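J.: I'll drop the sequence and a predicted model, then ask my questions.
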Amino acid sequence: MMVWSGINPVALQLGPLAIHWYGLMYIAGFFGTWYLVRRQLQTAGLWETRISRDAYEGLFTTLILGVVLGGRIGYVLFYNFSYYLGHPIEILYIWQGGMSFHGGMVGPVIAGWFYCRKHDLPFLGLADRFFTVAPLGLMFGRIGNFINGELWGRVTDVPWGMVFPHVGPELRHPSQLYEMALEGIVLFIVMWSLRNKEWPAGARVAIFLIGYAIARIICENFRQPDEQLGFLFGPVTMGMLLSSTMIMAGSLWLRLLFKDKR
């Protein structure tokens, strides 16, 4: 048996200002993404030729806002709408957790599309490069979930089962770590290995959608469904349902991209 680490979610307290590990994980993910996308652009000869430093920094700032707003709005709408309807001010309490990946994906896609259109940037080409390194952000996000002691797994008897606070004495799967490994590390290795493929623009976005969805559905079998939702029907959770739409969208997108390559 293992016991949840009990790490204080507050990394640093400076008077009234509390710096949370959850926020630091987002910063780490953003910085890693910023660096690795720029590296891809430099390798492709697009840095400071097709994509200027100012345009890139403006795009990145726009995407960060899209991630935060989309992730929070997605969580509110998909996972706990009735609660936040009665406690609207708590929508702003993002340091307590409660971010939806699916919303956090749609938000920057929409924001990025508008920014690229306004500044005449290659949207799909940039999207490929950002989605290539997106698993890195997912990895850090799941570490933040683990530190917060949230999104725990189902009751289990495996030797590495953990006891999490506020949920009883039962051993549970550390599902945050499963997701960190599959959605983060494994998917990053796959996506990074494909970064130089001469595929139509947008193909790597589709690969990411399918890869993430498969990893998420696998992990959902070990993760405790959100209390306010439970199982939607049979063994199906909200995460499985939303991820299934990603598999369909990614598969259709790949078919359209490669239909003229046959």
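T.: Nice, thanks for sending it over. Only a predicted model underlies this, so the values are computations on that prediction, with no experimental measurement involved. Residues are numbered from 1 along each chain as shown.
J.: please count neighbours and contacts with C-alpha atoms only from this point.
T.: Fine.
J.: once you drop chain neighbours, what's closest to L65?
T.: Once flanking residues are discounted, L65 sits nearest to P108: 7.4 Å by CA to CA, 6 or more residues apart in numbering.
J.: doesn't the one you found lie inside a helix?
T.: Yes: counting by DSSP: H, G, I helix; E, B strand; the rest coil, P108 falls inside a helix.
J.: I'd guessed it sits against G66; true?
T.: Yes: P108 lies in contact with G66 (CA atoms under 8 Å); the separation is 4.1 Å.
J.: which element is I19 on?
T.: Using DSSP states H and E, I19 sits within strand 17-20.
J.: how far does the helix or strand following that strand sit from its chain's centre?
T.: As assigned by DSSP H and E, the chain's next helix or strand after strand 17-20 is helix 21-43. In terms of CA atoms, centre = their mean, to the nearest Å, the centre of helix 21-43 is set 13 Å apart from its chain centre.
J.: what comes up buried for helix 21-43?
T.: 21-27, 29-30, 32-34, 36-38, 40-41 (16 or more other CA atoms under 10 Å).
J.: and for stretch 199-210?
T.: Neighbour-count burial for stretch 199-210, counted by 16+ other CA under 10 Å, picks out A201, G202, A203, R204, V205, A206, I207, F208, L209, I210.
J.: now it, how far from the centre of its chain.
T.: 16 Å.
J.: also stretch 64-82?
T.: Between the centre of stretch 64-82 and the centre of its chain there are 12 Å (CA atoms, centre = their mean).
J.: next: stretch 200-215.
T.: Centre-to-centre, stretch 200-215 and its host chain are 13 Å apart (CA atoms, centre = their mean).
J.: contacts for it next, please.
T.: With contact meaning CA atoms under 8 Å, 6 or more residues apart in numbering, stretch 200-215 is reached by 124-125, 127-129, 131-132, 179, 182-183, 187, 191, 194-195, 240, 243-244, 246-247, 249-251, 253-254, 257-258.
J.: now with 6 Å?
T.: L124, G125, D128, F131, L182, E183, S243, M246, I247, G250 (CA atoms under 6 Å, 6 or more residues apart in numbering).
J.: quick check, nearest of the residues you listed to M139?
T.: Lowest distance from M139 to the contacts of stretch 200-215 (CA to CA) belongs to E183, with 6.9 Å.
J.: state the distance from the closest one to F78.
T.: Distance of E183 to F78, computed by CA to CA, to the nearest Å: 20 Å.
J.: against that first model, consider the following:
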Amino acid sequence: MTQPFTVAFDPVAFHLGPLQIHWYGLMYLGGFLGAWLMAEYRRRQGRLPVTKDALGDLVFYAMMGVIVGGRIWYMLFYADIHWIWKDPLALFRVWDGGMSFHGGLLGVLTAGLWWSRRHAMHFFDTVDFVAPLVPIGLGLGRLGNFINGELWGKPSDVSWAMLFPNAHSADVDWAAAHPQWQAALAQFGGLPRHPSQLYEMLLEGVVMFTVLFLVSLKPRPRYLVSGLFGLMYGCFRFGVEFVRVPDPQLGYLAWGWLTMGQIQSLPLILIGVVLLVMARQAPTLRLYTVSMPGKE
């Protein structure tokens, strides 16, 4: 096996005086900015009958939902639950890492529900509008995980496997339990692993964005775009978990392969199927004229 590519990027993109600007933060910023620009483009195409200011409110509330929901969900399901009474301020130390997509999604849905009621919009008209925007942030977030050398995959001998220096201690433990990997550890100083972050970037980012964007180019029945989002994300995440190493504090939850990510993705698959069935009997949304009075 030839020398694999080593994932050893500097997580700091640049410095502004004493401030360190991290790539991961830039990925979040790029995701929010890209979603806002795409949202405004779709609004001007007549996909949502609201003003530019109202759309800005929706994007802002959704951003807050991602951050608040993602952090709380991670701390509840992935962190040592003792933080609640031992170190409650840990909830606010987001710079220490720890965000959950499923929690961020719930945060966005909560923000969307509140915004929809304020603007007398059907909740799923809002969700159908927002769904094609989400993969932008998902894809960039996974790229940030890759640059940080975190959330790596299982050891593998595929030709595109990569070395993750941050996984060295895990490499040693794996080789000790699986002697057939001792030679690779000695040869490369680490174990080649699946770049699972790139798999997720491709599937959750590129593929989902492409499909949802193309499907939503034409007016579609209510629930259709949301259903596709839930079904695709749930299936993609469930599948990639088979080659991704689970969070060490949780490990596998059952049968030597079931992970927390898979458990939390199953409801999305089910909801996606239900929404697609509902879409068969739902009205097809019409395009609105952006220049109509009170909408610009």
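T.: Nice, I can see it. Please read these numbers as outputs of a predicted model, since none were measured by experiment.
J.: number of residues surrounding the closest residue to L121 of structure 1 other than its chain neighbours?
T.: With sequence-adjacent residues excluded and distances taken as CA to CA, 6+ apart, L121 of structure 1 is closest to I51, at 7.3 Å. Residues lying near I51 of structure 1 (other CA atoms under 10 Å) number 20.
J.: so how far is N8 of structure 1 from I51 of structure 1?
T.: Using CA to CA, one gets 41 Å for the distance from I51 of structure 1 to N8 of structure 1.
J.: residue in structure 1 matching L275 of structure 2?
T.: In structure 1, L275 of structure 2 lines up with W253, judged by TM-score structural alignment.
J.: now its match: how far from Y84 of structure 1?
T.: Distance from W253 of structure 1 to Y84 of structure 1, by CA to CA: 34 Å.
J.: just give the closest residue to Q13 of structure 1, not the sequence neighbours.
T.: Excluding its sequence neighbours, the residue lying closest to Q13 of structure 1 (CA to CA, 6+ apart) is I19, at 6.2 Å.
J.: count the residues that sit near the one you found.
T.: Around I19 of structure 1 there are 15 other residues, counting by other CA under 10 Å.
J.: map it onto structure 2.
T.: Per TM-score structural alignment, the equivalent position to I19 of structure 1 in structure 2 is I21.
J.: and for I218 of structure 1?
T.: Counting by TM-score structural alignment, I218 of structure 1 corresponds to G239 in structure 2.
J.: A111 of structure 2 versus its match, what's the distance?
T.: Using CA to CA, G239 of structure 2 is found at 29 Å from A111 of structure 2.
J.: more crowded one of the two?
T.: A count of neighbours by other CA under 10 Å puts A111 above the other of G239 of structure 2 and A111, at 21 against 13.
J.: which residues does that one contact?
T.: Residues near A111 of structure 2 by CA under 6 Å, 6+ apart: Y61, A62.
J.: helix or strand: which one has it?
T.: helix 101-118.
J.: and that helix, how far from structure 1 on average?
T.: If you overlay the two and look at helix 101-118 of structure 2, the average distance to its match in structure 1 is 1.0 Å (mean CA distance after the TM-score superposition for structure 1).
J.: what residues sit buried inside that helix?
T.: For helix 101-118 of structure 2, a neighbour-count test (16+ other CA under 10 Å) marks 101-113, 115-116 as buried.
J.: likewise for stretch 157-172 of structure 1?
T.: Buried positions in stretch 157-172 of structure 1, judged by neighbour count with 16+ other CA under 10 Å: G161, M162, V163, F164, L171, R172.
J.: residues making contact with the strand holding I19 of structure 1?
T.: P9, V10, A11, L12.
J.: from those, which ones fall inside strands?
T.: If you go by DSSP state E, the contacts of strand 17-20 of structure 1 have V10, A11, L12 in strands.
J.: what is the neighbour count of the last one?
T.: Using other CA under 10 Å, L12 of structure 1 has 12 other residues around it.
J.: same check, this time on W4 of structure 1
T.: Around W4 of structure 1 there are 17 other residues, counting by other CA under 10 Å.
J.: what do you get for F258 of structure 1?
T.: By other CA under 10 Å, 12 other residues sit near F258 of structure 1.
J.: if you skip the residues just before and after it, what's nearest to it?
T.: Using CA to CA, 6+ apart and skipping residues adjacent in sequence, the residue nearest F258 of structure 1 is P200, 7.7 Å away.
J.: structure 2: which residue goes with that neighbour?
T.: Using TM-score structural alignment, P200 of structure 1 pairs with P221 in structure 2.
J.: tell me how far T61 of structure 1 lies from F31 of structure 1.
T.: In this view, T61 of structure 1 and F31 of structure 1 are 11 Å apart by CA to CA.
J.: follow-up on the earlier one: let's have the ones in strands among the contacts of strand 17-20 of structure 1 in TSV, adding distance to V155 of structure 1.
T.: Conversion of those to TSV gives the following (distance: CA to CA, whole Å):
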residue	distance to V155 of structure 1
V10	27
A11	29
L12	32
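J.: out of the residues you listed, flag the one nearest to L232 of structure 1.
T.: Nearest to L232 of structure 1 among these is V10, at 33.9 Å by CA to CA.
J.: contacts only, for the closest one.
T.: V10 of structure 1 neighbours (CA under 6 Å, 6+ apart): I19, H20, W21.
J.: aligned partner of it in structure 2?
T.: In structure 2, V10 of structure 1 lands on V12 (TM-score structural alignment).
J.: again, but for L182 of structure 1
T.: Match for L182 of structure 1 (TM-score structural alignment): L203.
J.: quick one, strands of structure 2?
T.: In structure 2, the strands defined using DSSP E lie at 5-6, 12-16, 19-22, 162-163.
J.: distance to L140 of structure 2 added to those strands, as a markdown table?
T.: As requested, the strands of structure 2 are arranged in a markdown table below (distance: least, CA to CA, whole Å):
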| stretch | distance to L140 of structure 2 |
| --- | --- |
| strand 5-6 | 20 |
| strand 12-16 | 15 |
| strand 19-22 | 13 |
| strand 162-163 | 20 |
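J.: okay, now Q197 of structure 2: neighbour count?
T.: As a burial measure, Q197 of structure 2 scores 24 neighbours (other CA under 10 Å).
J.: same question for S175 of structure 1.
T.: Counted with other CA under 10 Å, the neighbours of S175 of structure 1 add up to 25.
J.: so what touches stretch 118-133 of structure 2?
T.: Stretch 118-133 of structure 2 is touched from outside by A35, L113, S116, F209, L212, F213, V225, S226, with contacts defined as CA under 6 Å, 6+ apart.
J.: residue contacts, P9 of structure 1?
T.: Neighbouring residues of P9 of structure 1 by CA under 6 Å, 6+ apart: H20, W21, N148.
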